[in-house]
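Student: What would the 3D arrangement of this be:
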Amino acid sequence: MKNITTKEVTTQAFDDQKPGTSGLRKKVTQFQQVGYLENFVQAVFNTIAPCAGKSLVLGGDGRFYNREAIQVIIRMAIANGFSHILVGKGGILSTPAASCVIRKHQTCGGIILSASHNPGGPDEDFGIKFNGENGGPAPEKLTDEIFQQTLSITHYQTIDAEDVELDQLGTLQIAQTQIEIIDPVIDYADLMESMFDFDAMKSLFKQGDFQLCFDAMHAVNGPYAKEILERRLGAPAGTVINGVPLTDFGGGHPDPNLVHAHELVNLLHGEDALDFGAASDGDGDRNMVLGKNFYINPCDSLAILTANADCIPAYSKGISGVARSMPTSRAVDRVATAMNIPCYETPTGWKFFGNLLDAGKITLCGEESFGTGSDHVREKDGLWAVLFWLNLIAVKKQPVSNIVRNHWAKYGRDYFTRHDYEAVDSGDAQEMIRQLKEKIPSLPGQIFSGSQSAGLTIESADDFQYIDPVDNSKTTEQGVRVYLNNGGRIVFRLSGTGTQGATLRVYLDCYQNNPDLFEQDTQEALSELIQVADTLAGIKRFTGREKPDVIT
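Tutor: Reported below is the predicted structural model:
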């Protein structure tokens, strides 16, 4: 194309574009406001400027407004001087695959369009975030700078140009910019094949008696799972269900938990249950893994993968350390102690693992919210976790339930649950947390004497803060932690991943080393803590809810 002229478009700043733990998430209708998407993108480009001569990765999870947003960003990237834009075919790139492409092609970073596990559709959620040259989410310092840019922005840059054809591999030159439409799967699939023992996993399917189902939930990981599980590993056709990405995720909620992945859960229960099942979320970075009539808690999953890392080719020479988000149970801490490796406790948000990974302090990391990953990329990685488990099953030649129970026998069991109260009035939720924080100094020594909690005493309490061991940056007010004398812990925090109201998350965990009590129902095992949590914070009073909306 010739005679491309950059336009400077006058705009009005918005005051609600502060990125949360995983970028900016709002309703589609908010992003469709005149200048809303453009303002945020220009704020990103202003923050990382100069953009001239740089390369950028661009893609998303395929949700509603994904394709339209990509066209807007391409035109703006050209106007801002980028020399090379790598775009996933069809506008598709899973979040871990985007991180992989950023790292492999050594770009200055990438823009990922996703609201992760939130619903999609014309009236649902959309999101955007910037990942840096290491492939990981922008650190707080950078997102703070982006937010400041959004508050003072007066114009954005773009060009007049026709939409780019996204469904055909190849390159296109517009002005100084080469736009390359890339296969969104190949780089990631090749990376996975280099890390795991694909021959061992192939043997599971050659025997013909191992039954697997992967539920892609009509989200981004469908094409990735089909390529890796069915084509490269030889799993039967149809192993991947709901494998076509849809703009509204087929009307479902692309959150891989026991509530929303009910189709998969049903296949893993009963007399004819499958041997192994897994699901991933909207943008492919989360995972849920299930055995035959057996649920694997994400906290246990991180601990078990850490304990068995030497079974995987990529980690056979050992791992440098491990990290978990603060609300995640302390199961992995016990493994790290036994392995004599460091274990770091970070705030919620994958970006906090980035410094530790880049500095070589950790190899594996994870969150209770169905996210696990390693130093191969700088995002949590749903399909990677599934392949890790498959590799483990192939090497140990044991069913999932045996692997988990053997782990408990060695390390004890950390019972864990998370209670989510969704779309709670923000004012009420914030007032509840404010009052709870005021109580912190007086909590130690308090004794609870309810019907199920007689004799439970609070040993300590605090509002979690984190000092990064790499750059000494400080992050405060990350959740109220309460420790009790039975080895239990309660964490209260408000989530930053929703788009309306507030989501109150209450995390409860308790260590158990009596083998006779390893098979308790989780909610029953934690019933004392559940009662204490409500009494302590006044959950029913502030939320108006008799029970959580989601229990995981």
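Student: okay, CA-based contacts and neighbour counts for the rest of this
Tutor: Fine.
Student: thought Ser473 was touching Gln465?
Tutor: No - applying Cα atoms under 8 Å as the test, Ser473 and Gln465 come out as separate, 10.6 Å apart.
Student: list the residues that contact both of the two?
Tutor: Counting by Cα atoms under 8 Å, 6 or more residues apart in numbering, Ser473 and Gln465 have no shared contacts at all.
Student: which of those two has more neighbours?
Tutor: Between Ser473 and Gln465, Gln465 has the larger neighbour count (other Cα atoms under 10 Å), namely 16 against 11.
Student: How about the more buried one: what's its closest non-neighbour residue?
Tutor: Thr476 (4.3 Å; Cα to Cα, 6 or more residues apart in numbering).
Student: Hmm, that neighbour is touching Asp468, no?
Tutor: No - judged on Cα under 8 Å, Thr476 makes no contact with Asp468 at a distance of 11.3 Å.
Student: Of these two, give the one with the bigger neighbour count.
Tutor: Asp468 (17 against 11).
Student: show me the contacts for the more buried one.
Tutor: Neighbouring residues of Asp468 by Cα under 8 Å, 6+ apart: Asn355, Lys474.
Student: In three-state terms, how would Val244 be classified?
Tutor: coil (DSSP: H, G, I helix; E, B strand; the rest coil).
Student: give me the number of residues near the closest residue to it other than its chain neighbours?
Tutor: The shortest distance from Val244 to any non-neighbouring residue, by Cα to Cα, 6+ apart, is to His218 (5.2 Å). Using other Cα under 10 Å, His218 has 26 other residues around it.
Student: Tell me the spacing between His218 and Gly270.
Tutor: Taking Cα to Cα, to the nearest Å as the measure, His218 falls 25 Å from Gly270.
Student: Likewise for Gln33?
Tutor: Gln33 is 49 Å from Gly270, by Cα to Cα.
Student: Another sequence for comparison is provided below:
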Amino acid sequence: MIQTVSTKPFDDQKPGTSGLRKKVRIFQQAHYAENFVQSVFDSLEGYEGQTLVVGGDGRYLNREVIQIVLKMAAANGFGRVLVGKGGILSTPAASHLIRSSGAFGGLVLSASHNPGGPDEDFGIKYNVSNGGPAPEKVTDAIHARTLAIQSYRILAAPDVDIDAIGTSRLGGMTVEVVDPVTGYADLMETLFDFAAIRAMIAGRFALSFDSMSAVTGPYAVEIFERRLGAPAGTVRNATPLPDFGHHHPDPNLVHAKELYDRMMAADAPDFGAASDGDGDRNLIIGKHCYVTPSDSLAVLAANAHLAPGYAKGLKGIARSMPTSGAADRVAEKLGIPLYETPTGWKFFGNLLDAGMATICGEESAGTGSDHVREKDGIWAVLLWLNILAVRRQSVAQIMADHWATYGRNYYARHDYEGIAKDRADALMAALRGKIRDLPGFATILGTVVQADDFAYTDPTDASTSSAQGVRILFDDGSRIVFRLSGTGTEGATLRVYLERFLGPDGKLDMETGAALFRVIESAERIADIEAFTGMNAPSVIT
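Tutor: Down below sits the predicted model:
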């Protein structure tokens, strides 16, 4: 029986760059998850009888919210729901399933790289029919509906068994529980030379992949151990856990320190990698060689032609504005366009759909291509392995060759976390107030030659996005970017992006902190970070 349940709006359900993320206890409030799901459905048109994909990263509350979604989808008129077995679907696998099944869209239940557990984070994101995150016009409509909602529809029915592959009925709707791994793994085999990678691994090439007790464990075991022949145990922390085994599943040098230490040891494997909570981010570390996400994007773009799926070349490269300019020089040499977009994968989706870009990346450890409409951690690892198998060089050798060809963008991101929102907003407001007067301002780094608040006009539909971050450019080619992150659930996070470029004839083997010393000092002086935040050092450096 379909029930119509009276409710009242919540005033905190505005989706961010990757959906709605809140603490678990917020989502556990009566009607909270139901209100948001109904607001998503109310903001869509033409879904009656259509297919919806549902799955998540296995974090705490994932299974319970899936049951709510299934019953609400049945009550709202969907014809079929595809759900990953056990409620599991990595974000890139969900994108692929939406695209391969011709689904109307999908609900991805994840807070990405945020911690999981009863006192931690949960999230819901709506993806459209191209498999990518909903564009701003859709998320704006969803938010408007959350402020006006008065009721939601839900089917009164027992829970669906989501642990057995097969088909069942829920009211007038079909529920199909599917294998969450095989289809995605099959897609990877069409893009990369698995035979070459398998031969490299058989030749005593050692790798280590850390799934961080998150969603990529089953995918990594299937691909790296079963299909590519890596020894059992190559994939560490391979079982997805509701609290990620108390890990913070963000693949950076702070939260993946165990992997970093392993790769810096005397007996390190040849290649190390990690992925995050929902499988869309990646960390790449060679033996004694950490690769920044910005450099990884540039190297992958420069060498993508070595993989069968990209042998015909790239149509273009896209990067988020805070990402370093390393990929720009690759695009210039390849004679292809480089697109600079705001942060958020949805901005890449239009370029990919229009055939204007092939590979995209963000400094926040997200890289992907036109095979799906999400960033994809395992995809990035496989492309690296394909390059290593063809070039027969170490990661360190490939990086040295790349810098000798293109120069090096020394780059770091400093995160100041848990700032009171009013203080963070005041800092950004003060920066924006200085923009007009900054050109000509002298610092220990040099003179500011340009300052702006980044705005973007989408070349595919002329839509605009403003106030995307304050950029400051110096006369020596250095750059500082300030923006507030939209991925946290408590307080605000100030992100400061620091960049210094040296050409192929410059000193390319400096320690990053030493290379960026003057950039860091200039950022503090310009923004008065300590005065606004009370913090004399960043929470995290990546």
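Student: Helix or strand: which one has the aligned partner of the residue nearest to Val244 of the first structure in the second structure?
Tutor: In the second structure, His218 of the first structure lines up with Ser213, judged by TM-score structural alignment. Secondary-structure assignment from DSSP states H and E places Ser213 of the second structure in no helical or strand segment.
Student: show me what contacts Ser213 of the second structure?
Tutor: Asn237, Ala238, Thr239, Pro240, Leu241, Phe244, Gly245, His247, Pro249, Gly277.
Student: As a markdown table, those with distance to Thr405 of the second structure and neighbour count would be great.
Tutor: Shown next, in a markdown table, are those (distance: Cα to Cα, whole Å; neighbours: other Cα atoms under 10 Å):
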| residue | distance to Thr405 of the second structure | neighbour count |
| --- | --- | --- |
| Asn237 | 37 | 19 |
| Ala238 | 38 | 21 |
| Thr239 | 41 | 18 |
| Pro240 | 41 | 21 |
| Leu241 | 43 | 21 |
| Phe244 | 41 | 25 |
| Gly245 | 42 | 17 |
| His247 | 38 | 18 |
| Pro249 | 34 | 29 |
| Gly277 | 35 | 33 |
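Student: Which of those residues lies at the shortest distance from Ala202 of the second structure?
Tutor: Nearest to Ala202 of the second structure among the contacts of Ser213 of the second structure, counting by Cα to Cα, is Ala238 at 21.7 Å.
Student: what residue of the first structure takes the place of that closest one?
Tutor: Using TM-score structural alignment, Ala238 of the second structure lines up with Gly243 in the first structure.
Student: Can you get me a residue count around the residue lying closest to its match once chain neighbours are set aside?
Tutor: In space, and not counting its chain neighbours, Gly243 of the first structure is closest to Gly222: 3.9 Å by Cα to Cα, 6+ apart. Neighbour count of Gly222 of the first structure, defined by other Cα under 10 Å: 22.
Student: I'd say Gly222 of the first structure and Leu246 touch.
Tutor: No - counting by Cα under 8 Å, Leu246 is not a contact partner of Gly222 of the first structure; they are 10.1 Å apart.
Student: wait, what's in contact with Val480 of the first structure?
Tutor: Leu436, Lys437, Ala461, Asp462, Asp463, Phe464, Val491, Phe492, Arg493.
Student: Which stretch of the second structure lines up against stretch 478-489 of the first structure?
Tutor: Residue span in the second structure matched to stretch 478-489 of the first structure, by TM-score structural alignment: 468-479.
Student: Also stretch 342-354 of the first structure?
Tutor: If you align by TM-score structural alignment, stretch 342-354 of the first structure falls on residues 337-349 of the second structure.
Student: swap in stretch 32-43 of the first structure?
Tutor: Under TM-score structural alignment, the match for stretch 32-43 of the first structure is residues 28-39.
Student: re earlier: the match of Ala238 of the second structure and Glu230 of the first structure: what is the separation?
Tutor: For Gly243 of the first structure, the distance to Glu230 of the first structure (Cα to Cα) stands at 12 Å.
Student: where exactly do the strands run in the stretch 401-542 of the second structure?
Tutor: 408-419, 448-453, 456-457, 464-465, 470-474, 479-484, 492-502, 540-541 (DSSP state E, counting those that start in this stretch).
Student: ditto for the stretch 151-300 of the second structure
Tutor: Counting by DSSP E, counting those that start in this stretch, the strands of the stretch 151-300 of the second structure are 151-155, 166-170, 173-178, 207-210, 235-236, 271-275, 282-286, 289-291.
Student: circling back to that earlier point, right, and the strands of the stretch 401-542 of the second structure - which one's nearest Val40 of the second structure?
Tutor: That would be strand 464-465 among these, by Cα to Cα, at 22.2 Å.
Student: so how far is that closest one off the chain centroid?
Tutor: 21 Å (Cα atoms, centre = their mean, to the nearest Å).
Student: Mean deviation, it versus the first structure?
Tutor: Superposing on the first structure and averaging over aligned pairs (mean Cα distance after the TM-score superposition for the first structure), strand 464-465 of the second structure comes out at 0.3 Å.
Student: Summarise which helices and strands that strand is packed against.
Tutor: Packing partners of strand 464-465 of the second structure (3 or more Cα pairs under 8 Å, 6 or more residues apart in numbering; DSSP states H and E): strand 456-457.
Student: In terms of secondary structure, what does the strand it packs on contact?
Tutor: strand 464-465.
Student: Where does the counterpart of Ala144 of the second structure in the first structure sit: helix, strand or coil?
Tutor: The equivalent of Ala144 of the second structure in the first structure is Gln148 (alignment by TM-score structural alignment). Here Gln148 of the first structure is helix, with the state taken from three-state DSSP.
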